[in-house]
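> Give me the fold of what follows.
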Amino acid sequence: MKYLAGRLGALLAVVALIGLLPRLTRTDPALTILHARYADRPPTPAVLDAIRAETGLDGGPLHVLGAWASGLPRGDLGESWVSGQPVGPDVTSALGVSLTLMAASLAVAVLLALALAAGTLRRGAHRRLVTTRAGVGAAVLAALPEFLLAAVLATVLAVQLGWFPALGWGAANQFVLPALAMGVPAGALLGRLLDDALPAVLAEPWARAATAHGMPARRIAAHALHRALPALLPQTGLVVVGLTGGAVAVEALYAIPGLGGTALAAALAQDLPVLQACVLLLLLLGVAAGLAARLGSRALLGPARTDGALPPLVAPKLPTRRTVAAGAVVLGALLIAVVLTGLLRDPLYADAAARLAPPSAAHPLGTDSLGRDVLARLGHGAARTVLTALAVGAVTLLLGLLAGAARAGALTETANALPAVLAGLVVAGIAGPGAWGAAVAVALVAWAPLAAHTSALLAQERAAPHVTVALALGAGPWHRLRRHILPGVLPPVVRHAVLRVPAIALALASLGFLGLGTPAPAPEWGRMLSENLPYAERAPWAVLGPAAALAALGALAVLTSAAVRGRAHR
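Sure, this is the predicted structure:
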């Protein structure tokens, strides 16, 4: 009961924040409505006061929140500030589109996960040597953000090869690319987790006994999947939550009329009632997925959930291969070389005579639609993104340590379940698009894994024998904290925070891709990708350059993390 109360309180706090968006925005809502509906009327105080009275924005924060919340049980989501029409019908229609896209993406994810784990399952069912094979390749796929995969698929399969349509929704062939863009990273993550869990499952006594009694391999494999599924369902819930955030970029890129694309358009137009409704439904969709996964796990475990009959699944700790560490070094050196070379060039110089020029000695990676050097913009964009990611990483480290020490479990789980894109939409609705807003949005959710790590390490250190001995010898609380607890907590959490910097950079790039980050003409990898997509058919290098840089950044994050964990396991 305490668990549910804490999570419900955190959820209600987020919902209240969504309801207060009209009062939190730095722009005057009356001016937004006036410019959208009554462009011919002067913005006099009397006109603005009349608009506020008409829309119910003339009251205080509690009045605005109460009016919005009271309409929710009736399905009244307010009226659009831009069109003046009720929000409910359009958002409900968009919800149906998003649910269809998410179902197709989840089907792709499940099929890919089973394919990645098939080798381990087959060998384990026949009692052969079981080793994890999905490993690094699956981890690299899982690290690719949906917007990047969507852009590459659209460029290669739609524009260059013409196999699928690049835009639209409704026909069967229009489902393929969006479902792949969202389903492949999710399936790679689930496949890696399943591949890690299966060796522990197939090493349990029941699997040995079944093999010894001649049970068919297919039945052993089916039982192994059933045994591993409860441990995977919570992660599946998080995957579905991630799909809600990924849907924003994918729907915007492929012009799909779902909740994500609608929310993005509303955030950019400052149409807050539409943004409120879309973010609320995306949030509730993620919460419902997480709850369904938790209930499904409990139902599958049955009485074994409470009587301890089933041991926890512990994946074997395999030493990292030298090739992984070598790959991280090579990839890091290549990225540094590209960045340093680009920093020596002018990212803002536009040569009109060299617009969309192919790679050459003068422009090794070609030029964009304005004649600007792609290599120069990659180099300067990397410097900007990395510096911002380091600053956000430092803030999230501090927030994670404080929240972990305060044992803010409910708030941590709620923040962990919020994709950075949703936070970016909310911040854009309040402060408008911009670099500061993107940094704040990522920081608002990126601290949660560090807080969970800090909380777990604090509990472990406080129960350690050396702390008990120090207490028995009369050491005070500050002495125990400074000399015995923090030395065991800070180094692992700091390493965790450093390893998360590339992921933070990718989150910032995703907001830049959506137009919610650094404004033009400043170079930024995500914005470079979105700016050059319209020219993918004529100048694919302008798209593949930033796409390759972003993919290399994701791969570097995975390889570095794997190398660090492999060294720790030796």
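> going forward, measure contacts between C-alpha atoms and count neighbours the same way
Fine.
> list the buried ones in stretch 421-436?
421-430, 432-436 (16 or more other CA atoms under 10 Å).
> just the strands in the stretch 51-200 of the chain please.
Read by DSSP state E, counting those that start in this stretch, the stretch 51-200 of the chain holds no strands at all.
> residue ranges of the helices in it, please?
61-71, 87-125, 135-143, 146-153, 176-202 (DSSP state H, counting those that start in this stretch).
> highest average neighbour count across the ones you listed?
helix 176-202 (a mean of 26; mean count of other CA atoms under 10 Å).
> and it with helix 87-125, angle?
Here helix 176-202 points in a direction 40 degrees away from that of helix 87-125 (axes from the mean of the first three to the mean of the last three CA atoms, to 10 degrees).
> between helix 176-202 and helix 146-153, how many degrees?
Here helix 176-202 runs at an angle of 120 degrees relative to helix 146-153 (the same axes, to 10 degrees).
> Please generate a structure for the following sequence too, so the two can be compared:
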Amino acid sequence: MTVAATVPVRAVQTPVRRALKVFFRTPSGLVGLGLLVIVVLCTVFAPYVAPYDPIKYAPIDRMQGPNVHHLLGTDLYGRDLLSRVIYGGRISLAVSTISISLALIFGGWLGVLAGYYLGWVDTVIMRVTDVFLAFPAILLAIALLAFLGGGFWNLTLAIAIAYAAPFTRVVRAAVIRTRDTMYVEASTALGAGDARLLLRHVLPNAAGPVLVELTLRLAYAILAEAALSFLGLGTQPPAPAWGQMIADGRPFLELNPWVSVAPGLAIMVTVLGFNLLGDALRDALDPRLNR
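A predicted model of the protein is given here:
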């Protein structure tokens, strides 16, 4: 009786425990998680971490290299680069997080409808999705910003629209794979409605691939935000943004390369963290790999 009583508990807990065990035994995943924790903490507590005001001019300190007072040096206007990199992370992380959340909500629910109902609903949604996937995301975002104009919210909306289609395709595939399982068919036979099937059975069991895609798209969104800011389509000066800082330092690469190198390193570290985390989550959530 003791064995019979413990079997259901182990059957429920084993997949979760196995996924956590695989993740915490993956060094790359822990490194990625650590990098992201450091970046997020620095940006959230930027007023307490940054040593200087990121937009305060100090002409007497202009174009200094790394030194005791300015660990990453200063830019053309004497502003501390370390402080600007830390505050710039707020904009990059905010744009990427909000835009990818909007893309997941809109594109994800379209994928749910297409994968669950199939038929003409699937045909219409996927043909529209194919049209958006035919354009590179960065070019689509540039076209949208040319119509909407620059700025924080327009940049966020453009990136969200550009990355909604990939979520539609990923969620559709996950829902199709889940809707044909035996436990969904059993719930249908017992009279469960569509809303109950989606919320209780289909979506929770389709969350693994979507979670991995979410982490990777966050990295893509940071790169897209940096590229668009580099082109002058993002947040406008004097507010610091990583891409805009790289563009500002481009004329002074020979005189003081740190003006561009510092924000470039911040982008590299953040994107690397998301990629390592996504790879580790994929290994942990895929039963074919962690078995």
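> what TM-score comes out when they're superposed?
Taking TM-score structural alignment, normalised by the length of the second structure as the basis, the two superposed chains have a TM-score of 0.79; 252 aligned residues with a CA RMSD of 2.2 Å.
> on that earlier part again, including distance to Ala520 of the first structure, could the helices of the stretch 51-200 of the first structure go into TSV?
Conversion of the helices of the stretch 51-200 of the first structure to TSV gives the following (distance: least, CA to CA, whole Å):
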stretch	distance to Ala520 of the first structure
helix 61-71	34
helix 87-125	30
helix 135-143	27
helix 146-153	19
helix 176-202	26
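> Out of these, the one nearest Asp307 of the first structure is which?
Ranking the helices of the stretch 51-200 of the first structure by proximity to Asp307 of the first structure (CA to CA) places helix 176-202 first, at 18.6 Å.
> I'd like the next helix or strand past that closest one.
For helix 176-202 of the first structure, the following helix or strand on the C-terminal side (DSSP states H and E) is helix 205-212.
> residues in the second structure aligned with that following helix?
Using TM-score structural alignment, helix 205-212 of the first structure lines up with nothing in the second structure.
> so that helix versus helix 176-202, what angle?
Using the same axes, to 10 degrees: helix 205-212 of the first structure against helix 176-202 is 90 degrees.
> For the residue nearest to the spatial centre of the second structure, which non-adjacent residue is closest in space?
Residue closest to the mean C-alpha point of the second structure, counted by CA atoms, centre = their mean, is Leu218 at 1.2 Å. Spatial nearest neighbour of Leu218 of the second structure, excluding adjacent residues (CA to CA, 6 or more residues apart in numbering): Ser96 at 5.9 Å.
> What ranges does the stretch 401-550 of the first structure have for its strands?
Going by DSSP E, counting those that start in this stretch, the stretch 401-550 of the first structure shows no strands.
> Identify each of the helices in it and give its residue range.
Listed in chain order, the helices of the stretch 401-550 of the first structure (DSSP H, counting those that start in this stretch) span 409-416, 420-431, 435-446, 448-462, 465-472, 477-480, 486-499, 501-513, 525-532, 540-568.
> ok, now the stretch 1-150 of the second structure?
Ranges of helices within the stretch 1-150 of the second structure are 2-24, 27-44, 46-49, 81-117, 119-133, 137-148, based on DSSP H, counting those that start in this stretch.
> quick one, which of these is nearest to Glu225 of the second structure?
With CA to CA as the criterion, Glu225 of the second structure lies closest to helix 81-117 of those, at 6.5 Å.
> Please find the angle between the direction vectors of that closest one and helix 27-44.
Using the same axes, to 10 degrees, helix 81-117 of the second structure lies at 120 degrees relative to helix 27-44.
> name the helices or strands packed onto helix 81-117 of the second structure?
In this structure, helix 81-117 of the second structure packs against helix 27-44, helix 46-49, helix 119-133, helix 152-162, helix 164-179, helix 207-230, helix 242-249, helix 258-285, with contacts taken as 3 or more CA pairs under 8 Å, 6 or more residues apart in numbering; DSSP states H and E.
> Val469 of the first structure - how many residues pack around it?
11 (other CA atoms under 10 Å).
> So what does it match up with in the second structure?
Alignment note: Val469 of the first structure maps to Ala186 in the second structure; criterion TM-score structural alignment.
> count of residues packed around the residue nearest to Leu422 of the first structure when sequence neighbours are not counted?
Leaving aside its chain neighbours, Leu422 of the first structure sits nearest to Gly245 (6.2 Å; criterion: CA to CA, 6+ apart). Using other CA under 10 Å, Gly245 of the first structure has 23 other residues around it.
> Please apply the same query to Val493 of the first structure.
Val493 of the first structure: 21 neighbours (other CA under 10 Å).
> can you pull the contacts of the residue located most distally from the centre of the first structure?
Relative to the centre of the first structure, and counting by CA atoms, centre = their mean, the farthest-placed residue is Leu473 at 47.1 Å. Listed by CA atoms under 8 Å, 6 or more residues apart in numbering, Leu473 of the first structure has no contact partners.
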